[in-house]
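Student: coords please:
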Amino acid sequence: MQTRIDEVADGIYRLSTFVPEIAPPAGFTFNQFLVMGEEPLLFHTGLRRMFPLVREAVARLLPPERLRWIGFGHYEADECGAVNEWLAIAPRAEAVHGHTGCLVSLNDLADRPPRMLADGEAIELGGGRRVRWLDTPHIPHGWDAGVFFEEASGTLLCGDLFTQAGDGPALTEGDVVGPAIAAEDLFGFSSLNPGMGATIRRLAALSPRGLALMHGPSFAGDGAAALRALAEDYDRRVRAAGGRAMPAVDA
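Tutor: From the prediction side, this is the model:
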């Protein structure tokens, strides 16, 4: 395996490792995102066993010990399995997550105390770059789930939202909703609940110009339209399961 590096927005780099043995014959990508700044952020740590690959990729962009923030969407091995490995090589780094993730996981598992963020709280990375944390509980799964929105580039760091199989381009202006629907049909990875559509539409209200997918290509274009279409599909699934989707709530 090797980790590919691509700049998918100004100062945001996608570190992508393709694993053909997962979901064959298409295979599956595991992506981390390095957000540059005076206080750089790595979003997703990667699996613990992938740490050497990802560390090498980060080192091609900046000295790994310069990392300041280690974030992820929810507690899962591919999102945070290597958190302590990163904390060990970056002495100023802090893990960062929402209240739930810190209270139920990070306060215990992280080798240094994490930075706990409230819903909507932002971190200044310097150089005019700021990331804002948004709680998305149970969406697509995980009680502690959330996303970061990088405001300068308008990039939503999506975590497992829009997951798709395959090893496509690093960046696309094409359809990311259809492949995400197909992946949901294949894996059934989402925790269907009445609030899914409303929570995703709250993200659409940010009008992101880019979507940084953990599994699949990053997207450049009308992120709000893609999020609304994904919300509609989840509403459909909730109704099909006998539930009632909640109305949209303004951001």
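
Student: okay, CA-based contacts and neighbour counts for the rest of this
Tutor: OK.

Student: how near is the residue nearest the centre of the chain to residue 231?
Tutor: With distances taken as C-alpha atoms, centre = their mean, residue 159 lies nearest the centre of the chain, 2.2 Å away. Distance, residue 159 to residue 231, using C-alpha to C-alpha, to the nearest Å: 16 Å.

Student: one more, so I can put them side by side:
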Amino acid sequence: MITNKQSGTTVHEVADGIYRISTPVALPGGGFSFNQYLIADDEPLLFHAGLRKMFPLVHEAVASVLPPQRLRHIAFSHVEADECGSLNEWLAAAPQSAPLCGTVAALVSISDLADRPPRALADGESLSLGKHTVRWYDTPHLPHAWECGFLMEESTRTLLCGDLFTQGGADNPPVTESDILGPSEAFRRQMDYFSHTRNARAMLERLAGLEPTTLACMHGSAWRGDGAKLLHALADALSA
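Tutor: Below you'll find the predicted structure:
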């Protein structure tokens, strides 16, 4: 569903109760997409607050699914403009909401940057949203940032995997079962945004052990299939 014809912002349900909000952007040499993921539940959660300048577009898209003021959790993988640039705008729009992040992000950044105190999740800690339950996994420096981490939604086996498997282009389908490792590795070779942490394989194997069936990527298509196999393949590619 297109929620803004001028920007091309769209909303699609990629797993039960989980919606991909995507805004395409034209860039020199090709396009790019910025995605947020909305979990509609008793305590709705938005993963990736988005760029500050995109707040009106994302707010409009959220409103097509549920009243934005119902949001309770504004979550993100790490501190970066496209992850949490509009965090305070969301806190103002949803008076009962709070930032949701890992303990490192809360300690070093969000307790100061955010207009309300964050809810900090420890590694492996879970949070019930109603029908959905999310669990936080620390992934320091994978792909980048000390405070980086991901959420796993356990009932749908959806891994909200942030910048992992970033795909270029502005016209990717909302969800695909086709190869995304090849396009994401091609993008990584052009823009070396991974930290090259020596712990990458161990962290990816831990995520593979969760056996996700949907990967909610921040840039490009969401992906459906054998997530464990794909995460092991990424570990191999990073080790090559």
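
Student: so what number do they get for TM-score?
Tutor: Overall, the chain-to-chain superposition scores 0.96 on the TM-score scale (TM-score structural alignment, normalised by the length of structure 2); 233 aligned residues with a C-alpha RMSD of 0.7 Å.

Student: so the residue nearest to the centre of structure 1 touches residue 71, yeah?
Tutor: No - at 10.5 Å, residue 159 of structure 1 and residue 71 do not qualify as touching, with contact defined as C-alpha atoms under 8 Å.

Student: circling back to that earlier point, map the residue nearest to the centre of structure 1 onto structure 2.
Tutor: With TM-score structural alignment as the criterion, the equivalent of residue 159 of structure 1 in structure 2 is residue 162.

Student: helix, strand or coil for that match?
Tutor: Here residue 162 of structure 2 is coil, with the state taken from DSSP: H, G, I helix; E, B strand; the rest coil.

Student: which residues touch it?
Tutor: With contacts defined as C-alpha atoms under 8 Å, 6 or more residues apart in numbering, residue 162 of structure 2 is in contact with 76-77, 150, 216-218.

Student: check residue 143 of structure 1 too.
Tutor: Taking C-alpha under 8 Å, 6+ apart as the criterion, residue 143 of structure 1 is in contact with 74, 100, 137.

Student: one more time with 6 Å, if that's ok
Tutor: Contacts were defined as C-alpha atoms under 6 Å, 6 or more residues apart in numbering; by that measure residue 143 of structure 1 touches residue 137.

Student: double-check that it belongs to a strand.
Tutor: No - residue assignment for residue 143 of structure 1, taken from three-state DSSP, gives coil, which places it outside any strand.

Student: circling back: now, the contacts of residue 162 of structure 2 that are in strands?
Tutor: Using DSSP state E to define strands, the subset of the contacts of residue 162 of structure 2 located there is 150, 216.

Student: buried ones among the contacts of residue 162 of structure 2?
Tutor: Among the contacts of residue 162 of structure 2, those scoring as buried are 76-77, 150, 216-218 (criterion: 16 or more other C-alpha atoms under 10 Å).

Student: how about the helices in structure 2?
Tutor: Under the criterion DSSP state H, helices of structure 2 are mapped to 55-63, 81-84, 87-93, 103-105, 111-113, 181-190, 200-208, 227-239.

Student: read off where the last one ends up in structure 1.
Tutor: This means helix 227-239 of structure 2. So helix 227-239 of structure 2 is aligned with residues 223-235, judged by TM-score structural alignment.

Student: how far away is residue 20 of structure 1 from residue 167 of structure 1?
Tutor: As for residue 20 of structure 1, its distance to residue 167 of structure 1 is 9 Å (criterion: C-alpha to C-alpha).

Student: picking that back up, with distance to residue 18 of structure 2 added, can I get the helices of structure 2 in TSV?
Tutor: Listed next are these as TSV, based on distance: least, C-alpha to C-alpha, whole Å:
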stretch	distance to residue 18 of structure 2
helix 55-63	11
helix 81-84	18
helix 87-93	19
helix 103-105	24
helix 111-113	28
helix 181-190	23
helix 200-208	19
helix 227-239	17
